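Undergrad: Fold the following for me, if possible:
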Amino acid sequence: MNIGTAERPLRVAIIGAGPSGFFAAEALLKGPLEVAIDLFDRLPTPFGLVRYGVAPDHQKIKSVTRLYQKTLDDPRVRFFGHVTFGKDVLKEELRRFYDALIYTVGAPSDRPLGIPGESLRGSLSATEFVAWYNGHPDFADLDPDVSVGSVAVIGMGNVAVDVTRILAKTADELRHTDIADHAIETLQRSAVRDIYMLGRRGPAQGKFTTKELRELGELANADVLVDPQDLELDPISEASLTEDPMVAKNVEVLREFAARTPAGKPRRIHIKFLSSPVEVLGLERVEGLRVEKNELRERGGTLTAVGTGQTEVLPVGMVLRSVGYRGVALPGVPFDERRAVIPNALGRVTQEAGGEVLPGEYVAGWIKRGPTGVIGTNKADAAETVRSLLEDAPQLPPAAEPDPDAVTRYLEARGVAFVGFDHWLELNAYELEAGKAQGRPRVKVTRLEQMLQRRGKALR
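TA: Sure thing, here's the model as predicted:
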């Protein structure tokens, strides 16, 4: 029997129900073959980074979930939540039930700074802090100490800007968002007055977008301070203003910030360029951050930040590092430790970089290419992977047990408390209704046990 027909659909398991997983499912649904898709996620909720990574005061970005919801509404798609790959379900078993697997697990970890004192209490990754205020059940008990007067945010990307903005806003400003209730309660007690956002290179090398940067200057509760000397550009940086319109706009916004007279607002955001953290100070918890001043030097046509030996100590009580996400290896799946990705060729998983292709295994998103781009970038990336899969479909080794109920029986036999689409609809309706009563988009359930209370076994 030919695979990809109404009688025998191409059965695909997608591991990870975040943006890349949904874009891959959408591309498969629009393809020429009949498909049956099962989306797996270790959490009972779909949408991944959109639910747990996008800032709560950026609701427009979260509207993409409406498209993802339409994908879940398609009868060819099922959702298996609260299923951990490699623990609840093994790769070897999945290969029995599916003709192809697509790994779309993102990059859930973070890159360390690699400096002394980084493990002190009060030194956190932005990944943890973002997950905490967005209601991720793994971080509901994080309880960051915001009784400190100053915080350092290490990084110059959009996540660093998000973290800085959330710290700078009042709890009342965030009450109309879908920020976690425990975060509102904690931020209500915040004593933070100064937030230092540090970048090791110059303003022309910042990774933030202009829209995100401009928002910092529109905060009602915080002045933005930029040292005009930090905005003096070297020739290569100056040339980049004509080559990249966004860089030019970013520098323009920063120069406007530098020209402002502080209004005396309750909080201050210090944007500091050419600054590298070299040591987190303290005995048991963070008591300061030693920062070295850098200069940019040209090497092979690119600019490298080089320390000058000149240091200063910032009197911060918390350090949030935001220097990049990092992929994590999956059990039984090849992994490139240096790049922290699954090695692949156009989305086809390979044994190693440039190595032999593993038939029937594919990868998309950040775990495929690294943590680059915005949510929409993953659409083209997933489409490339699906094209490879569809090209391979006639030669794929068929699943030994293609019956859709086989995987359900397998999970039940292992005692896996999986949840399905109906459960998500119930949880989603509950959160939306709770939000409506408070004039908010939703009130998130943040405890795993509460998410599972109304778990049913029906997948539809």
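Undergrad: drop to CA atoms for contacts and neighbour counts, all remaining ones
TA: Will do.
Undergrad: Quick check: the nearest residue to Ala259 once chain neighbours are set aside vs Arg290, distance?
TA: In space, not counting the residues next to it along the chain, Ala259 is nearest to Pro228; the distance is 7.8 Å by Cα to Cα, 6 or more residues apart in numbering. When distances are taken as Cα to Cα, to the nearest Å, Pro228 and Arg290 turn out to be 22 Å apart.
Undergrad: Let's see this one next, to set against the first:
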Amino acid sequence: MLRVAVVGSGPSGVYTAAALVEQRAVPGVRVDVLERLPCPYGLVRYGVAPDHEKIKSLQGNLRTALEHPGISFFGNVPVGEARRGFAPGQLLELYHAVVYCVGAATDRRLGIPGEDLPGSFSATEFVSWYSAHPDAAAGFRLGARSAVVIGVGNVAVDVSRVLARGADELRPTDVPDAALAALAGSRVTDIHMVGRRGPSQAKFTTKELRELGALPGAETFVREREAALDPAWGDPSGLPAVGRRNVEVLRGWSERPPAGRGRRIHLRFFLRPVALLGDGAVRAVRFERTEPDGRGGIAGTGRFEEIDAQLVLRSVGYRGVPIPGLPFDARSGTVPHDRGRVLREGVPSPGEYVAGWIKRGPTGVIGTNRSCAKETVASLLADAEALLARRPRGEPRAALRAAGREPVEWPGWLGIEAAEAELGRRLGRGPVKIPDWEGLLTAARGRG
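TA: Model (predicted):
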């Protein structure tokens, strides 16, 4: 029997596990999915906005895969921290093969003065807070009147939309109660979502963009003179479909008169952040005005503008972080590989594989992970004969317990689900996420 560990239970990890147990070329594959958190599903649970119920429903598909009899779930198992979980070398002693599907765990930085002032956060920190990630910051005080979101991708749209929504709109979701209370008391009236390039080069999808214009308590503003610097603004017909639709939506917003709603979302373009300003806390962001350079890029103009902000959320992309014991390419933020086989000094490392963002970088949509996983699984299966020649030593549960680690297995996760449903009932809501490690582990062990 081929024993495989998959590290990470987000889409790439679950798709990898499912592809392994569903294939027929190598009979009798057993897969253990190891997850640092007590809960499965990765960014589908902790990254998808709470009001995106359709995308969050993907958890049902991931759940079906994890309930396959050939797959076991082990939560609360860190990898790369030998004293608390498993080091890569230890995993290779327990399994024929290990597939790392750990995603991209940190944010890219702006690299500008003032970036670490109080009031400046990565968008991921904000998302983790309203998604009840147990490692999230203790809380956000939303006393700011003006917020700046740096970036024009889907994550930037998500955080702008959550800031602009009323608490009553989020009450039916699984937002934790403390976050819901903070959002209910929010004083934010103006949200500025800012990109250094033009509307045709923005990274958000049209569906996400249109959601901003459909919020009942907010209105969207686009400065036509600013957006018109984009050569495609006047005639977007030559753009790819998404870019064309985005420009058409933004052009429509630029022509709408103000509606006088309580919150305003300003979509700004051709502004490059150069500094966060403030004495002890953020008070404004300084931008340099940019313009198209005629070669598909932008150039600075030497003209500057400040936007008042007491809250700044930086959303300029994710980046992978190294796992101690695995090779890492710091420039790309990925593990070097050949079709999923981990490369050590340019040579495939027997039994070590990668899939997902740690393999290809933070690109694509959730579904992209399926084809990425299939490529890696094909490489692993092609190596199966050589992998089976090595006999694993020991049993994962026993190794964990010997290290003083008690994993959360599938029944424990079901206990967390039940506790979150009960919490929601007590609050007069649907299921509400438990936001802390102690609460999750207590629920998993049946003491809630």
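Undergrad: more crowded one of Pro228 and Arg290 of structure 1?
TA: Here Pro228 of structure 1 and Arg290 are set side by side on neighbour count (other Cα atoms under 10 Å), and the busier one is Arg290, at 17 against 13.
Undergrad: Wait, that one touches Ser275, no?
TA: No: when contacts are counted by Cα atoms under 8 Å, Arg290 of structure 1 is not listed as touching Ser275 (9.9 Å).
Undergrad: Which part of structure 2 matches stretch 366-384 of structure 1?
TA: On structure 2, the counterpart of stretch 366-384 of structure 1 by TM-score structural alignment is residues 357-375.
Undergrad: quick revisit: now check structure 2 for the residue matching the residue nearest to Ala259 of structure 1.
TA: Counting by TM-score structural alignment, Pro228 of structure 1 lines up with Glu224 in structure 2.
Undergrad: go on, Thr242 of structure 1?
TA: Here Thr242 of structure 1 is matched to Gly238 in structure 2, going by TM-score structural alignment.
Undergrad: Tell me who's in contact with that match.
TA: In this structure, Gly238 of structure 2 makes contact with 232, 244, judged by Cα atoms under 8 Å, 6 or more residues apart in numbering.
Undergrad: Neighbours of the aligned partner of Gln23 of structure 2 in structure 1, how many?
TA: Gln23 of structure 2 maps onto Gly31 of structure 1 when the alignment is built from TM-score structural alignment. For Gly31 of structure 1, the number of neighbouring residues by other Cα under 10 Å comes to 13.
Undergrad: And the strands in the stretch 251-400 of structure 2, which stretches?
TA: Using DSSP state E, counting those that start in this stretch, the strands assigned to the stretch 251-400 of structure 2 run over residues 263-268, 271-277, 284-292, 298-308, 311-314, 318-319, 337-338, 341-344, 347-354.
Undergrad: In TSV: the ones you listed, plus distance to Arg391 of structure 2.
TA: Written out in TSV, the entries for the strands of the stretch 251-400 of structure 2 read as follows (distance: least, Cα to Cα, whole Å):
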stretch	distance to Arg391 of structure 2
strand 263-268	58
strand 271-277	55
strand 284-292	58
strand 298-308	56
strand 311-314	47
strand 318-319	35
strand 337-338	24
strand 341-344	20
strand 347-354	12
